[in-house]
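Enquirer: structure for this input, please:
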Amino acid sequence: MKGNRFWAWSALIFGLIYFALPLIGMTEFSFRMRRGEYSFDAYRVVLADPNFRATFSYSVTLAVLTIILSVCLTVPTAYWVRLRMPRWRPVIEFVTLLPLVVPPIVIVFGYIRLYNTSSLLPLTGTITGTNALLVAGYTVLSLPYMYRAVDTGLRAIDVQTLTEAAQSLGAGWFTIMTRIILPNVLVAVLSGAFLTFAIVIGEFVLAALLNRPAFGPYMQLIGANRAYEPAALAVISFGITWACMGLIQLVTRFSQATRASR
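Expert: Coordinates of the predicted model:
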């Protein structure tokens, strides 16, 4: 037991050092913009840049739209598969794993090839159409995380009993979905939503090839032309990601505490 505990702690400490040292070095470098002393000049320059505010707000808007579309797509699908089509579950899981196998550059080139201005449904010729394609692409990229989060939440409840009880009281499918199923898997949905938000904020390939002013291409542009500002941007992006992870833990603990109090 002591030997196993020693190797477990050794692996944990090695992992912490492996991930923490580059982050510490990058953070320390971002404070060196003013020669001879530490300062927040790089962060001040980045936060004062109008392009930062424009690209970040654009990506946040698309992230919210992506989360809404993902929830509308995955929650009914996962619910219906678990309720009526359990044999199709391996097929659906395989389909949701495809975005992890197919690179984003393949997806975006397929979009451009299919939805260019010469196709039957032109979308890339307008800003609104291109934004719609970008949201669709982000939804595909977030599908493995959102679907598994929702499916895990559905495993924790008795879908069959809840559905039959609601139907016996005269509830329709829309009422069942919005007032019974969704509130019971809200924590799982929020977990998938925070992961989706983190993915959209840092995504580069889809936004760059569709020529949209997103936060990912802005980070790459700053990284190619500046020295200290890219480090500050990386720290900010890392902080946003960890904030999303912390919110997941906070929401989960709050939900568990609420259930325990009941």
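Enquirer: drop to CA atoms for contacts and neighbour counts, all remaining ones
Expert: OK.
Enquirer: distance from stretch 54-71 to the middle of the chain?
Expert: 10 Å (CA atoms, centre = their mean, to the nearest Å).
Enquirer: same check on stretch 228-248?
Expert: The mean C-alpha position of stretch 228-248 is separated from the chain mean by 14 Å, CA atoms, centre = their mean.
Enquirer: so which helix or strand takes in Met33?
Expert: Element membership for Met33, per DSSP states H and E: none, as it lies in no helix or strand.
Enquirer: tell me how far it lies from Arg53.
Expert: 21 Å (CA to CA, to the nearest Å).
Enquirer: which one of these two has more residues nearby?
Expert: Met33 (17 against 14; other CA atoms under 10 Å).
Enquirer: ok, now which ones touch the more buried one?
Expert: By CA atoms under 8 Å, 6 or more residues apart in numbering, the residues touching Met33 are 39-42, 228.
Enquirer: ok, now how distant is it from Tyr145?
Expert: Distance from Met33 to Tyr145, by CA to CA: 38 Å.
Enquirer: Val101 now?
Expert: Using CA to CA, we find Val101 at a distance of 14 Å from Tyr145.
Enquirer: what about those two, which has more around it?
Expert: Using other CA under 10 Å as the criterion, Val101 and Tyr145 rank with Tyr145 on top: 18 against 7.
Enquirer: which residue packs closest to that one, ignoring adjacent ones?
Expert: Once flanking residues are discounted, Tyr145 sits nearest to Gly192: 5.9 Å by CA to CA, 6 or more residues apart in numbering.
Enquirer: sequence B follows; please return its structure for comparison with A:
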Amino acid sequence: MKRAAAWSVLILGMLYFILPLIGMVEFSLSMKRGIYSLEAYRVVLADPRFRQTFSYSVFMALMTIVFGVLLVVPTAFWVRLKMPGLRPYVEFVTLLPLVIPAIVTVFGYIRLYNTSSWLPLTGTIMGTNLLLLFGYATLSLPYMYRAIDTGLRTIDVATLTEAAQSLGAGWVTILAKVILPNVLVAVLSGAFVTFAIVMGEFTMAALLNRPAFGPYLQLMGANRAYEPSALATIAFVVTWACMGLIQLVTRLFKHDRTAR
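Expert: This is a model prediction of the structure:
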């Protein structure tokens, strides 16, 4: 009886999430009346704005991942090795992006770095892109930090560091050739989540007036019928592809370590 009830709850939960997705995909295939077709996807993929915004968001996602890894890996490593007492405070700071809305953060950026401020970053395209990069890194910080911190828990950081230092390695070598390879799965997990966040983010990109995929998706949704469903399906596939890559890389890494 309990098993049947558990299966019933599971099936109902799956239907609750899957049925809207099926409806969205079915609607995206109904652009031509009476038949299913990929016409909406053809129109979307042929739109130069789609290619521009999608490539821009992919580039910004990759830059955000690089910046996040360079920021979080040394920080989490140093806190765990030298300053464990600061860990609760660092964790509190990394949780702030979940509490402070993105619109508040981006308005703060605009207020501090507008063209009449001491550092007018919004006055140039490169400066605005840099602000957006910082904003994306802030949004992904809770996930990137916790993924890497969890990876550091699984290894003996102190022993590995002492062994590397005894062989004459410096701090950069220790981080790049000792610590990073041992937490690679955790880093990739945070990286894929960051990629998914950046691809779907709307608020910061829209208010900073950057040609990102999120604002383009919103614009299409306000003016078209079938194309937004096709775009949402593409975004959904990209997000789940990232989740699948996390699982695949994790399994391959575990298998490789077991084989060794």
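Enquirer: report the TM-score for the pair.
Expert: In this superposition the chains share a TM-score of 0.99, using TM-score structural alignment, normalised by the length of the second structure; 260 aligned residues with a CA RMSD of 0.7 Å.
Enquirer: neighbours of Val238 of the second structure, how many?
Expert: Residues near Val238 of the second structure, counting by other CA under 10 Å, number 16.
Enquirer: excluding its backbone neighbours, what's nearest the residue mapped onto it from the first structure?
Expert: Matched to the first structure by TM-score structural alignment, Val238 of the second structure sits across from Ile240. Nearest residue to Ile240 of the first structure, sequence neighbours excluded (CA to CA, 6+ apart): Ala198, at 7.3 Å.
Enquirer: contacts only, for that neighbour.
Expert: Counting by CA under 8 Å, 6+ apart, Ala198 of the first structure has contacts 240-241, 244.
Enquirer: that one -> the second structure?
Expert: That one, Ala198 of the first structure, aligns with Ala196 by TM-score structural alignment.
Enquirer: same check, this time on Thr163 of the first structure
Expert: Counting by TM-score structural alignment, Thr163 of the first structure lines up with Thr161 in the second structure.
Enquirer: do Met33 of the first structure as well
Expert: Using TM-score structural alignment, Met33 of the first structure pairs with Met31 in the second structure.
Enquirer: swap in Tyr147 of the first structure?
Expert: Superposed on the second structure with TM-score structural alignment, Tyr147 of the first structure falls opposite Tyr145.
Enquirer: how many residues are close by that match?
Expert: Tyr145 of the second structure is flanked by 25 other residues according to other CA under 10 Å.
Enquirer: let me know the helix or strand that the match of Ala198 of the first structure is in.
Expert: Here Ala196 of the second structure, judged by DSSP H and E, is contained in helix 184-200.
Enquirer: and what of Trp118 of the second structure?
Expert: Here Trp118 of the second structure is assigned to no helix or strand, by DSSP H and E.
Enquirer: map it onto the first structure.
Expert: Per TM-score structural alignment, Trp118 of the second structure is aligned with Leu120.
Enquirer: check contacts around that match.
Expert: By CA under 8 Å, 6+ apart, no residues touch Leu120 of the first structure.
Enquirer: average offset between the helix holding Ala196 of the second structure and the first structure?
Expert: For helix 184-200 of the second structure, the mean deviation from the first structure after alignment is 0.4 Å (mean CA distance after the TM-score superposition for the first structure).
Enquirer: tell me how far the next helix-or-strand element following that helix lies from the chain's centre.
Expert: Using DSSP H and E, the helix or strand that follows helix 184-200 of the second structure in sequence is helix 203-207. Relative to its parent chain, helix 203-207 of the second structure has a centroid offset of 16 Å by CA atoms, centre = their mean.
Enquirer: now helix 203-207 of the second structure on the first structure. Mean distance?
Expert: On superposition with the first structure, the mean distance recorded for helix 203-207 of the second structure (mean CA distance after the TM-score superposition for the first structure) is 0.2 Å.
Enquirer: buried sites along that helix?
Expert: Residues of helix 203-207 of the second structure classed as buried by neighbour count (16 or more other CA atoms under 10 Å): 203-206.
Enquirer: cool, and stretch 162-169 of the first structure?
Expert: Quick answer for stretch 162-169 of the first structure (16+ other CA under 10 Å): 163, 166.
Enquirer: counterpart of Gly110 of the first structure in the second structure?
Expert: In the second structure, Gly110 of the first structure lands on Gly108 (TM-score structural alignment).
Enquirer: so that match is in which element?
Expert: helix 102-113.
Enquirer: mean distance, that helix to its aligned residues in the first structure?
Expert: Here the mean offset of helix 102-113 of the second structure against the first structure after fitting is 0.2 Å, by mean CA distance after the TM-score superposition for the first structure.
Enquirer: one more: stretch 52-66 of the second structure?
Expert: Mean deviation of stretch 52-66 of the second structure relative to the first structure after superposition (mean CA distance after the TM-score superposition for the first structure): 0.4 Å.
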